[in-house]
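In: have a look at this prediction, sequence included:
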Amino acid sequence: MVLTEIDAKLLVGGQPTPDEIAGFGAKGIALLINNRPDGEEPAQPGSAAEAAAAGRGGLAYLHLPVTGATITRADIDGFREALERAPGPVVAHCRSGTRSLTLWVLGEVLAGRMRREDVLAYGAARGFDLTGAVGWLNAHAPESGGGAPA
């Protein structure tokens, strides 16, 4: 599994195996956030298997399933709160890492810590297409951006 460091506390990536999840604790990861709905793909482990693997590895687990079309402010707030409460590094994953990064970026823009016009370049620099994040902002938070809190 390839993980992309987003900041000192957050790494995002695609679907980890249960063995990879169980190994995160030994690498200092404190929390695993699963942003995939169960049943999204036939071969994915699912939230119960991920929670069990996280338990074996000694890390906390949060299932916060989202799709690009259904992200809400509550999802964004839940993601941000989980990051803030985690006592150490967090791995967030979905199928590719894009939804997990989208949740983080949306929180940053809504809090005024990132400018809306920087979102696409920020994602591209890390290998992610954040067009969906910009679309979400345009549809749900047209007043935010430019560095000012919404």
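Out: Thanks, I have it.
In: C-alpha from now on. contacts and neighbour counts both.
Out: Noted.
In: report the buried residues of the strand or helix carrying residue 77.
Out: Secondary structure from DSSP states H and E places residue 77 in helix 73-85. Within helix 73-85, the residues scored as buried using 16 or more other C-alpha atoms under 10 Å are 75-80, 82-83.
In: next, the one to line up against it:
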Amino acid sequence: MSDFRQINEAFIASPQIGLEDIAEAKARGVTLVINNRPDDEEPGQIAGDAIAAAAHAAGMDYRAIPVTHAGFGQGQVDAMADALASTDGPILAYCRSGTRSTLLWALAQAKQGVNPSVIASQAANGGYDVSPIRQLIDMLSAGR
């Protein structure tokens, strides 16, 4: 059963999704699924290839931008910004809890010049707290 959390009109974060969640994502108009979880992070986790195949079969694009315990790097922020800009429809990003997906989204939004307060408010609406990376958000936003 899905636990999709609407961050804004264009972005949904979620804990680990299952193959059955692809149909709900499609029904919500999702056009791109982003996997922010490395394969084999925990036993029994559905492999990214299986999610990718289900997403493609449902007519959605899929991208893997894994984030490990090592944290975020510039390459991941750039890849997320590119993914966010690649489609006009809603995007569903997932990881173990949805937190990494939301934090990476926040960094990509900041890189694009979105106001840090707006980013924090939208993340909070979905139940996520960006305060652990707020300084990075502020720095990326100011660098625009």
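Out: Sure thing, it's come through. Note that the structure is predicted; figures quoted are calculated from it, not measured.
In: hang on, the earlier thing: so can I have TSV of the buried residues of helix 73-85 of the first structure showing distance to residue 35 of the first structure?
Out: Shown next, in TSV, are the buried residues of helix 73-85 of the first structure (distance: C-alpha to C-alpha, whole Å):
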residue	distance to residue 35 of the first structure
75	10
76	11
77	14
78	11
79	9
80	13
82	12
83	13
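In: which of those residues lies closest to residue 94 of the first structure?
Out: residue 79 (13.0 Å; C-alpha to C-alpha).
In: what sits closest to that closest one if chain neighbours are left out?
Out: residue 103 (6.8 Å; C-alpha to C-alpha, 6 or more residues apart in numbering).
In: identify the residues contacting the one you found.
Out: 75-76, 79 (C-alpha atoms under 8 Å, 6 or more residues apart in numbering).
In: can you give me the helices for the second structure?
Out: For the second structure, applying DSSP state H gives helices covering 21-27, 48-57, 74-85, 99-111, 116-125, 134-142.
In: so which of those is the most surrounded?
Out: Among the helices of the second structure, helix 99-111 has the highest mean neighbour count (mean count of other C-alpha atoms under 10 Å), at a mean of 25.
In: and that helix against the first structure, how far off on average?
Out: Using mean C-alpha distance after the TM-score superposition for the first structure, helix 99-111 of the second structure ends up 1.2 Å from its aligned counterpart in the first structure, as a mean over the superposed pairs.
In: so that helix versus helix 116-125, what angle?
Out: Angle of helix 99-111 of the second structure versus helix 116-125, following axes from the mean of the first three to the mean of the last three C-alpha atoms, to 10 degrees, is 160 degrees.
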